[in-house]
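Asks: The sequence and its predicted three-dimensional model are supplied below.
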Amino acid sequence: MTLPLPADAMVHALARRDFSVFLDLVFPTLNPGTPLARGWYLSAMVRALEDIADGSNRRLQITVPPRHLKSVMTTVAFPAWLLGRRPETRIICASYGQDLSAALSRNFRKVMNSAWYAQVFPETAGSIVRDTEADLATRQGGYRYATAVGGMVTGLGADLIIIDDLMKAQDATFPEARAKAQRFVDETLLSRLDDKRTGAIIAIQQRLHEDDVSAHLTVKGGFRHLDLPAIAIRDEIISLTHGRSHARRIGDVLNPARESREVLERIRAEMGGRAFEAQYQQNPTPTEGDYVRWDRIQFYDEPPERHALHKVVHSWDPAASTDPSADYSVGTVWGHDGASWLLLDVIRVRLAYADLLDRVRSERKRWRADVILVEKSSLGPALLEDLGRDMRCIGDPAHHAPSCMRLGADARLPKAERLYSSVERLYSGFAKLPREAPWLEALRREMLTFPNAKHDDQVDSVSQFLNWAIGRGGRNTLRGHARRDGPRPT
């Protein structure tokens, strides 16, 4: 006759194969006397991590608000569970600073050295041969190694890399800090995977900036993304453990027992809309920017044909580099329909000077432009010189454009002041944007995240045009006297 297992033994047996049960044992070890408040989102995170464990997924991003057990689950409990099941597993965990990395390591070692862990995974618990603040290793060759941005992992390989918040919230506005974190991912962490085919990467974080590590990894592609905003912004079905699912509806609060809608609104008021949208809503592009209110902008439905437009003006903000991380050369195309200036097109490219000149000329011909504005910086002076030759019919006849005036624009004000002084034109209907266009979303994101976006070239082109259009040059162009009365060519 087989006797039933004691309750503890049954739990331990379940914990060996079920990460959710294992987590139930981890939490009170780290938080004595505090029960684990289970929510459906924890089951969703467990399911995503179990897919990494069984090899059905190799790349995972989880974005979740602060204080939702992300580090305990992913950087403490999950490595302990993996090493228990396979003590030869090699894991590298990275965070933004050594203090955080060390604190997470201490919690991990507390789990690994607990009495119950020795009952759940006796082989692994009995095979620990190295136990330091940064490194716990087994005699089977497995380890969990902790590092931070800027730390060294030379000579170490990994089956799993866990990236847990590589930036502090207060550092996210600095391009240098974002670039440093991204370089650490590319040049230090990703190269550590022993087998690029089977090695896994987990990145768990809150969103901090449009150009943060999460965005950097998304651009690389291949990551499954479990996105858990505090307040749902879409209807979706989210997979849970044991074949279950959760239907989340727009407006649903992630954890109402801990952070109700009222609590979240108080947090929003205290920390500000932009920070709340990024860290709690996982949306670093809020519906309202610091300088632009998208809901106040005036829009038009269908662009007129070229023959119905009184004038067409191009506004160019050229850039000098073709490097993938460099600024873009941006041209915005504006047409006046008799009532308002309409934004008709946005050209956003990285081109060497000769190719950029060809593109400007082709757009001039395509739109039969009346005026081309060019910022007098970077490649601007050279571009103005060549376009001036075209206007005076000097050089190759194929490029002659006597009816198109080119004007140099001086950026006398700082970028923020230029936008702030011009954006009212979009609210009043003096200028309008299209309701639909393939380039509109990229423009919207840049305008709403300005001045914290990675790039601001579209903003510069738009504000350059709007400030010119309201002045004497723009007024004279509409009266048809730009050649005689407008700003002199430069």
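Replies: That came in fine, so what should we check first? Numbers count the residues shown, from 1 in each chain.
Asks: all contacts plus neighbour counts: C-alpha atoms, from now on.
Replies: Will do.
Asks: Check the offset of the host helix or strand of Ala146 from the chain's centre.
Replies: Using DSSP states H and E, Ala146 sits within strand 143-148. Chain-centre distance of strand 143-148: 25 Å, with Cα atoms, centre = their mean, to the nearest Å.
Asks: Can you pull out the residues in contact with that strand?
Replies: Identification of contacts with strand 143-148 by Cα atoms under 8 Å, 6 or more residues apart in numbering yields 79, 83, 87-98, 101-102, 105, 134-137, 153, 166.
Asks: Same question for stretch 197-205.
Replies: 52, 55, 57-64, 70-71, 74, 158-165, 193, 214.
Asks: how about the strands in the stretch 1-150 of the chain?
Replies: Using DSSP state E, counting those that start in this stretch, the strands of the stretch 1-150 of the chain run over 59-63, 90-95, 128-131, 135-138, 143-148.
Asks: Turn the ones you listed into TSV, columns for mean neighbour count.
Replies: Supplementary listing: the strands of the stretch 1-150 of the chain in TSV, determined by neighbours: other Cα atoms under 10 Å:
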stretch	mean neighbour count
strand 59-63	22
strand 90-95	26
strand 128-131	15
strand 135-138	20
strand 143-148	24
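Asks: With distance to Arg38 as added columns, please give those in a markdown table.
Replies: Output for the strands of the stretch 1-150 of the chain, formatted as a markdown table (distance: least, Cα to Cα, whole Å):
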| stretch | distance to Arg38 |
| --- | --- |
| strand 59-63 | 18 |
| strand 90-95 | 25 |
| strand 128-131 | 31 |
| strand 135-138 | 29 |
| strand 143-148 | 27 |
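Asks: And here is the other one:
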Amino acid sequence: MRLPPKHLIQAELCRRSFYYFLQHFWHTIIPDDPVYNWHIEYLCEELEQYAFRVKNREDKASDLIINIPPSTTKTTVCTIMFPAWCWAIDPTMRFITASYSGELAVDHAVKSRDIIKSEEYKKLFGKVTIKADQDNKKHYENNSGGSRVATSVGGTITGKHAHIIIIDDPLNPEQAVSDTERKTANRWMNETLSTRKVDKKLTPTLMIMQRLHEDDCTGNKLKKDPDIHHICLPAEDGAGVKPAEMRDKYVEGLLDPVRISKDVIIEEKKNLGSYGYSGQYDQAPAPEGGGMIKDHWWNYFDLSEFNDQSVTWNFVIDPAYTAKEKNDPSALMAYCYHNNNFYVADVAEVWKEFPDLCKFIPEF
């Protein structure tokens, strides 16, 4: 039996699998070798389902939120490669893509266009070409009616309608601490972007971001639509992983042990502090005043206040029995409870093997 030409086989494999397409076109826009952690294929398969429903003009099942740490290839997968693949399966699709920065949104759109204009894409999907009279970095169209418009959050998109809306990082960390910036972003998404759909029953909104604040765009959307399809993949395993079965994919409690190793996590905790790390990496932003334990509950005291008091000091230890700083430390605390208050006299974290830890305890 005579097989079809190789490029036709490659084209069909790409159409059938977004993940295959991503691997095939990776070096078209990225010179570095890829690190294919399991979550990349998983996200590709999830996005596929949305694209095929749009291709068949079926009602959307739900909008989608993806919360995932930085440096996990989320933008390459969701905002750059995905629209280019969608045109390979249905060049009539229209996109609106947005980010907190107009310059960043344009950069994403240009990289997608670079794929579409590449010789390999032309060889596999030659019928898809960018129209010469509408080939702008912010807005380009193909010869089948498909289009892509790139904008910033808060930007003007009057008169534009999309089959798929993609929002990639609607806020940056600096904007997220501003009540005004957060409210502006949430209002734009709820009142402006939501009206830019070809068909409200058909058009899904796909939002990809790292968590930055309790009331960021993810928090706002979850309050309005608690049943939305929510994928949450924190850097470290925990109760926040969604869907819960994805926890089985974590390796030694880590989402991506190659790029977000224990050493990287230790460094990022130092750089970002506990508040920044809990949002951007653990996808669990805490209130600025504290979560279950509030800032204003804490005061300082002098141990000499207890010289004439009859109190019992308690010592608690959460041992880890390791001297390797890439692992969790042993934690120690001395405290007492007196007159309806807890008094913490001292705390320590140490990396020691069991024998050395036993020697350290009396010193503490």
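Replies: Right, received. Where do you want to start? Treat the numbers as computed from the prediction; the structure is a model and nothing was measured.
Asks: Next, work out how far apart the equivalent of Cys44 of structure 2 over in structure 1 and Gln464 of structure 1 are.
Replies: Counting by TM-score structural alignment, Cys44 of structure 2 lines up with Val46 in structure 1. With distances taken as Cα to Cα, to the nearest Å, Val46 of structure 1 is found 50 Å from Gln464 of structure 1.
Asks: These two: who's more crowded?
Replies: For Val46 of structure 1 and Gln464, the more surrounded residue by other Cα atoms under 10 Å is Gln464, and the numbers stand at 25 against 21.
Asks: what sits against that one?
Replies: Gln464 of structure 1 neighbours (Cα under 8 Å, 6+ apart): Ser315, Glu375, Ala409, Arg418.
Asks: Surely it forms part of a strand?
Replies: No. Assigned with DSSP: H, G, I helix; E, B strand; the rest coil, Gln464 of structure 1 falls outside any strand and is helix.
Asks: and Arg47 of structure 1, how many neighbours does it have?
Replies: 21.
Asks: Would you map the helices across the stretch 201-350 of structure 1?
Replies: Assigned by DSSP state H, counting those that start in this stretch, the stretch 201-350 of structure 1 shows helices spanning 213-220, 261-271, 273-279.
Asks: One more: the stretch 1-150 of structure 2?
Replies: 6-16, 18-29, 38-55, 74-75, 82-89, 102-117, 119-124.
Asks: deepest of those, which one?
Replies: helix 82-89 (a mean of 23; mean count of other Cα atoms under 10 Å).
Asks: residues in structure 1 aligned with stretch 345-355 of structure 2?
Replies: Alignment of stretch 345-355 of structure 2 against structure 1: no match, by TM-score structural alignment.
Asks: that older thread, looking at structure 2, where would I find the counterpart of the next helix or strand after the strand holding Ala146 of structure 1?
Replies: Per DSSP H and E, strand 143-148 of structure 1 leads on to strand 160-164 as the next helix or strand towards the C-terminus. Mapping strand 160-164 of structure 1 onto structure 2 (TM-score structural alignment) gives residues 164-168.
Asks: Please enumerate residues in contact with that stretch?
Replies: Taking Cα under 8 Å, 6+ apart as the rule, stretch 164-168 of structure 2 contacts 54, 75, 78-79, 93-100, 197, 203-209.
Asks: That one vs structure 1, average offset?
Replies: Compared with structure 1 after the fit, stretch 164-168 of structure 2 shows a mean deviation of 0.7 Å (mean Cα distance after the TM-score superposition for structure 1).
Asks: What range does stretch 178-193 of structure 2 cover in structure 1?
Replies: Taking TM-score structural alignment, stretch 178-193 of structure 2 hits residues 174-189 over in structure 1.
Asks: outside of stretch 212-220 of structure 2, which residues touch it?
Replies: 65, 170-173, 176-177, 182, 185-186, 209, 211, 276, 279-280, 283, 285-287.
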